[in-house]
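# quick one: sequence and predicted model below, then my questions.
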Amino acid sequence: MTENKATLKDMVIKPNWKPADLIANRLKLSRRSVSNVITLLDEGSTIPFIARYRKEMTENMEPEVLREVAEGLEELRSVEIKLESVYKSVTKMGKMTEDLDRSFKLSTTILEVELLYAPLKPGHKGTYAERARALGLEVYARDLLNRENVNLMLLVDVQQKGLQTVGDVEKGIKHIIADIVSKDTAAMEEARNICHRCHVLIESSKVKNTARVKKKDGVVAANSQKENKKVLEHKFEQYFDFKLPVTSVKSHQILALNRAEDLKILTVKITIPAAAKEMFMNFASRTFLQKVTRSNNNFLVREAIVDAYDRLIEPMLCRQLRSDLTKNAEKASITVFSCNLKKLLLIRPVKNQVILGIDPGFKNGCKLAVVSATTQVLWTGIVYLHQTSQQTTAEMRNIAAIVDRYRCEVITIGNGVACRETEQVISNMITRGYFYSNKIMYCIVDESGASIYSVSDDAKKELPELDPTLRGAVSLARRLQDPLAELVKIEPKHLGVGMYQHDINNNKLHTALKSVVEECVSFVGVDINTCSQSLLKQVAGLNATKAKNLLEWRQQNGHFANRQQLLKVKGLGKKGFEQCAGFIRISKQTALADNFTIKQEVKVEVKTEECAEVEPIVKTGRKRKAETAGPSKKKAKLIEQEEWNPLDATSVHPESYDLAIKLASYLGVDMTDIGTENFILQVHKKTSDYNLDKFCEENSAGLPTVKLIVDSFKQPLLYDFRENFQKPLFKQEVKSVSDLRVGAEVTGRITNVTHFGAFVDIGVEINGLIHISNMGRHSAGLGVGDHVTVRVNNIDLSRERIGLVLKCVSQR
């Protein structure tokens, strides 16, 4: 017994498929590239690193595709783990059969494994087929399917339950045959194919009001729940009598149906047409009846096939279809959320400007914060703009004085409560000339997540002296200066750029959004000598602990002079360095700033040592050594060895520095001039004349890597690709919804994108919606932050809805 347990424990269960094959087939990618990606992921490589620095291995896969491969791999690895656990459990119970073995090893989803395992679990009475097998009927059932004559009368045993009559024997044999049919690989594959060809529907209807009233302490506890349910019901009215082919249903509709079903508002079902059953019966009859000889046995087997379809196959197909619809809807929703988040994080920063941030409010006032061009907080305060007219006038003068004192150039206003009223005040101030310059503009900023950030640990560490309400105003100002650096401090799901995120698998959503943040931060690049821990920990290959260690090293040793110094940081390691080094930038200014100070310290220490030698201590008879002489030599040696490398301010990875130097020599350009206008012009000119393929061949280098180096040569040092994107939408005057007219054309900024349309801030109290049917040829290209021109199609103030038609999209 002990030996059997040991054998079972050591048993390795391998499915009859390989992850690389399935993923390549599903995503229509080459098996080689998928296999390479899986190898890289298993070695600990990150998506940004693979996407940028391993293009030769992945055949230029984009980060989005790499994420799909990673997600598919994670799912299949989960299936492998589940399969091994379940397989061993079934084997231990002695219930494993050849059919089960084949079915388990062909399962590619956890749902399929669980459906096979459900009737075999300990404590379960067992399936009808199992009970029949326990009576010894399996041999005769298989004989029927293999041209053997079986006399059922001889199997009757009046003393044995389940065999007392011929009818009982027939029922047991039918259950076994039905089980064999439902586990036949070819039969199930045909059943799935038939479903794909047929007009399968998803239907929903309103749940009948049959709720039972529960009493608690003499009080009807269900009343409040009923009222809440009635409030929610109107949101799902369009699904009270809903019917649509599964091939046509939209992702947001599936998620809405799931939510309503969970709330007990709707009943949802999958309907497979009767024609599907007929087609399956034709296939199964050809497969299983061809060897059956006697007519009565033929009838028995046909009944078993009908039972297999009605009781086992159709319900399984319905569950799988519903599961696939939900899975695909979640995936699509996460994709849209990720795309919106990426566009939001990569909005063009407004650099080198002093900004006044306003977090609007009525009763508790508007919170103000002035932030310098380097994001430092210069001033904070509260004004009450929405009280009496006399007080409003006085507060307007106070705001004008603050703007004048700190020479603010832009004002940001949060889009929450009292936004439009505050916007009206600021617009009036600009129009009436309250400010020192008539060029002052304001911008509406999405304040989603600002209140969460203001009480977070990051905010407490960063702004410990400020009240949480004022931290929100600081955050709004900084969101305009550098959206990426500020928004990474907030959990992505709180940024208001997705829909139905609460109905999606939280782990999958978190993983996907974290990957998008990591990609954006890494591809933009981080200056290691000036960045915050919140930003640094999002770089590929780093985490909170490693980021903390990097900043502690910076604090103790001064600014990093080059990327190689990263290897001196405790806990980073060679793998961590490989993953993060290409995304970390070191500017010449910050690299040399501390070294200048160190050089001054060395000079002073050497001078002290010389003076000590002039006045020796007589007691010892030896020249007194300066106490700081040892450390000063180390610092001097550090300066000699650790020199700034201009490639450290580019996206070229340290592993390719030698190749970059060879390429510069091949092109005839001077590396000391990298980043200058002349250097960039020369590279542009010579890369069009020179054969890069020839260079790759001579140096055994991959063309994608060489092209990445060339692109870096064509950019200024510390290049930020966000500079090519649109600026935020600045305004000087405000409109009201009452000013809108159907047919009018207005401009606005997209605030959210969904599967059914895009929401647009057009400068009034209500965001308008461009339904997907009104997007024209731009339906696939719109993103958060895009500037658009739209025509007002309809206005429904009672439901707070504005319908828009897209006219054009401003070029990014």
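Yes, it's here.

# drop to CA atoms for contacts and neighbour counts, all remaining ones
Noted.

# now residue 802: which helix or strand?
strand 801-809 (DSSP states H and E).

# which residues does that strand contact?
The list of residues contacting strand 801-809 from outside it, by C-alpha atoms under 8 Å, 6 or more residues apart in numbering, reads 766-771, 774-776, 786-796.

# with stretch 240-257 instead?
199-206, 236, 239, 266, 268, 325-326, 328-330, 332-333, 500, 503, 755-756.

# if you set the cut-off to 6 Å instead, what comes out?
200, 201, 202, 203, 204, 205, 206, 329 (C-alpha atoms under 6 Å, 6 or more residues apart in numbering).

# and the residues you listed as a markdown table, adding neighbour count and distance to residue 663?
Formatted as a markdown table, the contacts of stretch 240-257 follow (neighbours: other C-alpha atoms under 10 Å; distance: C-alpha to C-alpha, whole Å):
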| residue | neighbour count | distance to residue 663 |
| --- | --- | --- |
| 200 | 20 | 59 |
| 201 | 19 | 60 |
| 202 | 23 | 60 |
| 203 | 20 | 63 |
| 204 | 21 | 64 |
| 205 | 19 | 67 |
| 206 | 19 | 69 |
| 329 | 20 | 47 |
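
# could these go into CSV alongside distance to residue 174?
Output for the contacts of stretch 240-257, formatted as CSV (distance: C-alpha to C-alpha, whole Å):
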residue, distance to residue 174
200, 28
201, 30
202, 31
203, 32
204, 34
205, 36
206, 38
329, 38
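
# got another one to weigh against that:
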Amino acid sequence: MTQTADRIARTIATDISARPDQVTAAVSLLDGGATVPFVARYRKEATGGLDDTQLRTLADRLVYLRELEARRESILGSIKDQGKLTDALARAIAGAETKATLEDIYLPFKPKRRTKAMIARENGLEPLLRAILDNRPADPETLGAAYITEAVPTTKDALNGARDILTEELSENADLLGRLRSFMHETALITARVHPGKEAVGAKFSDYFDHREKWSTIPSHRALAILRAAKEEIVTVDIAPDPETDAPRAVGIIAASIGIPGSAPGDAWLRAAADWTWRVKLSLTMYVDLMGDLRKRAHDEAIAVFARNLRDLLLAAPAGPRATLGLDPGIRTGVKAAVVDATGKVLETATLYPFQPRMDAAGAQSAIAAMIRRHGIELIAIGNGTASRETERLVAETLKHLPQGSARPASVIVSEAGASVYSASELAAQEFPDLDVSLRGAVSIARRLQDPLAELVKITPQSIGVGQYQHDVDQRRLTQALDAVVEDAVNAVGVDLNMASAPLLARVAGLGPSLAQAIVTHRDAHGRFPARKALLKVAGLGPKAFEQCAGFLRLRDSTEPLDATSVHPEAYDVARRIVKACGRDIRAIMGAPEALRGLRAEAFVDDRFGLPTVRDILSELEKPGRDPRPDFVTARFADGVDDIKDLRPGMSLEGTVTNVAAFGAFVDIGVHQDGLVHVSQLADRFVKDPHEVVKAGDVVRVRVVEVDVPRKRIGLTMRKDNADGAAPAQGRKAPEKTSEQPRSPKPQRGPKPAPQAASQGALGDALRNAMLGKSKSD
């Protein structure tokens, strides 16, 4: 291993809490073309069990650190070519741990445009600066008089030139820049003030018209709100130390780097030059640096929130392969209906007009009842957009009038975020060339109830609407993060090779869009795949791609029973040895944990497969094709609460978490406007991260705290201590989460923190700050 590779491995090992040898093994696999899901699942022996989260961080840091090393070599070469490389400078460059530190060191040697300091040096003023520095008792005015020339007509011009040289030297002093940056990180304040005359147009940003807080601790959602307000030219933003107490300390740091021991004339001039350097040059440099850091920090946190929410949504409980009627509600344009069978195949479509202007409720009910009878409908998926609750009531009335003793489908409100994007996409046009765009949305709504993951992968993650200021963040980084989440979710669940669409197959490790389409084309031409190994007959799919993807593809009716499991074909021999030790047919063992009792995993370890792989195989034989997603449950919206105007403080309602942000969770309670449970209202204990308590898709019980009808803001609480002052809820006491959902891990034992308290006013502030006009896509 080279010295550079060793340094990178040690740095990443610290970042992900692993050993350098684990990092080295993982890097070797990734460089060799292996995917993160494959390495995490099937190369545990090599990496010491690094999981997908660690591997994603490793991959990201690897790119950064390799770029850092390349830049280090480039800078060393540049300074060496200039003939200015010293041993001390080489050590400083070798010890730089960030790109910013490297660039600080390189500043004095970096080719630059003609500066005031260069002109001053050309005019022979550098000796004047050295004279002032070396002879502090001397009067700088007197010293400067000796440098008057045609190019420097006055003493003031001479001293200004000397000051320009000093300012440039200070602004290129890596040690000083590092100390100032640390000082700013500790003390800087971010200040926002409204542009005069923008109060009305920027009313939604009113909380930031005169706002100031510490740069180091500002939450990402507030930082993003201020940055958006600045982008829209509603406020001006400054990042600086407190002008009364901390700005003089910044000047003092600069003065200390020069060395100003007393009050001699030279000291006084240098002190004034230090102040000038801070005001004119270094304060701006620090502002740019800290603004960049703030933007990156806020973007990283917002992207992490989006990624967590997306993962929770993709891994939401599937209703399963059941005949489903999808309804895309609408008023004037009608309710679009689509029936899909258990495999997702479209059987029938229709447009119903139960609302204004046609008001054909009877005809709509008759059509729904007929579709239920014809197709044996088990589930009815209703989109949560306009006329959702009205459509839900229509369905409820229809079900009441079904013949006595007949099966009654369950109706479920389903998020339709992104359905319209999918309907108008090229993919939807290819999938349903003869189906009207408006009806494709109903198909998507039905299918996403059956299997959210399989349907949502067809939509760009940004269109699903579970982000926090998603349009404000770095779109390239956001796309990379969300693509990684989708890939990990798809491979965690596994994909049915004979049923999966091309978009779903494209997310399987080692495939991608072209190979996924080749698989579908081969399947259409030759029929169902009889076994995993038949994949090698697909044009363009070679041994390497097969190695990466095979373990994540499932075949329920294969000639090889292990093809229905996550056991990789390369380890089938190990699985057969385990089966042989049981003395029974493999089909009798799969799914029968009692048949595997008494077997020791250590007995099946060989020179190719270690204990982690053997344990995974045993687990898979116990429960073949296990699905990591939770059981299917739905929220039950309250009758008669269909609009925000129906809400009253104290109401206890059930709802579904649609989005989790740094400041709280948004909950759909069936009134066409999500309510906010502020982080302080999520539990009767201190909650730092809302994801500790809830995730997207959770069914929760909430109590209404505050309703602002004009601004469509709803404040909710999940606390049971009534600290918010709302009227007690009627009926049973609301649990933190409904019992049907798995609860979050219990906090570590220790002293119980004081519960957070939030007044209605504070919650109102949170609502105003929350999403600044949050929409389904932002």
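Right, received. Where do you want to start? Keep in mind it's a predicted model, so treat the numbers as computed, not measured.

# rewinding a little: okay, the contacts of stretch 240-257 of structure 1 in TSV with secondary structure and distance to residue 138 of structure 1 next?
Converted to TSV, the contacts of stretch 240-257 of structure 1 look like this (DSSP: H, G, I helix; E, B strand; the rest coil; distance: C-alpha to C-alpha, whole Å):
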residue	secondary structure	distance to residue 138 of structure 1
200	coil	35
201	strand	37
202	strand	38
203	strand	39
204	strand	41
205	strand	43
206	strand	45
329	helix	42
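
# farthest-apart pair in those, please.
206 and 329 (21.9 Å; C-alpha to C-alpha).

# identify each buried residue in the host helix or strand of residue 604 of structure 1, please.
Using DSSP H and E, residue 604 of structure 1 sits in helix 588-614. Neighbour counts over helix 588-614 of structure 1 (16 or more other C-alpha atoms under 10 Å) mark 588, 590-592, 594-595, 598, 602, 605-606, 608-609, 612 as buried.

# try stretch 84-93 of structure 2
Buried residues in stretch 84-93 of structure 2 (16+ other C-alpha under 10 Å): residue 93.

# same question for stretch 631-638 of structure 2.
633, 634, 635, 636, 637.

# show me how far it is from its chain's centre.
Stretch 631-638 of structure 2 has its C-alpha centroid displaced from the chain centroid by 26 Å (C-alpha atoms, centre = their mean, to the nearest Å).

# just checking, which of the contacts of strand 801-809 of structure 1 belong to strands?
768-771, 787-796 (DSSP state E).

# out of those residues, which is nearest to residue 380 of structure 1?
residue 787 (31.5 Å).

# map the closest one onto structure 2.
Here residue 787 of structure 1 is matched to residue 699 in structure 2, going by TM-score structural alignment.

# what angle separates the helix or strand residue 232 of structure 1 falls within from strand 201-206?
Per DSSP H and E, residue 232 of structure 1 falls inside helix 222-233. In terms of direction (axes from the mean of the first three to the mean of the last three C-alpha atoms, to 10 degrees), helix 222-233 of structure 1 departs from strand 201-206 by 130 degrees.

# just give me how far helix 222-233 of structure 1 sits from the chain centre.
Using C-alpha atoms, centre = their mean, the offset of helix 222-233 of structure 1 from its chain centre is 34 Å.

# residue 746 of structure 1 belongs to a strand?
Yes - assessed by DSSP: H, G, I helix; E, B strand; the rest coil, residue 746 of structure 1 belongs to a strand.

# map it across to structure 2 for me.
Counting by TM-score structural alignment, the partner of residue 746 of structure 1 is residue 653.

# surely its match touches residue 702?
Yes - if you go by C-alpha atoms under 6 Å, residue 653 of structure 2 and residue 702 touch, sitting 5.4 Å apart.

# comparing the two, which residue is more hemmed in?
Using other C-alpha atoms under 10 Å as the criterion, residue 653 of structure 2 and residue 702 rank with residue 702 on top: 31 against 21.
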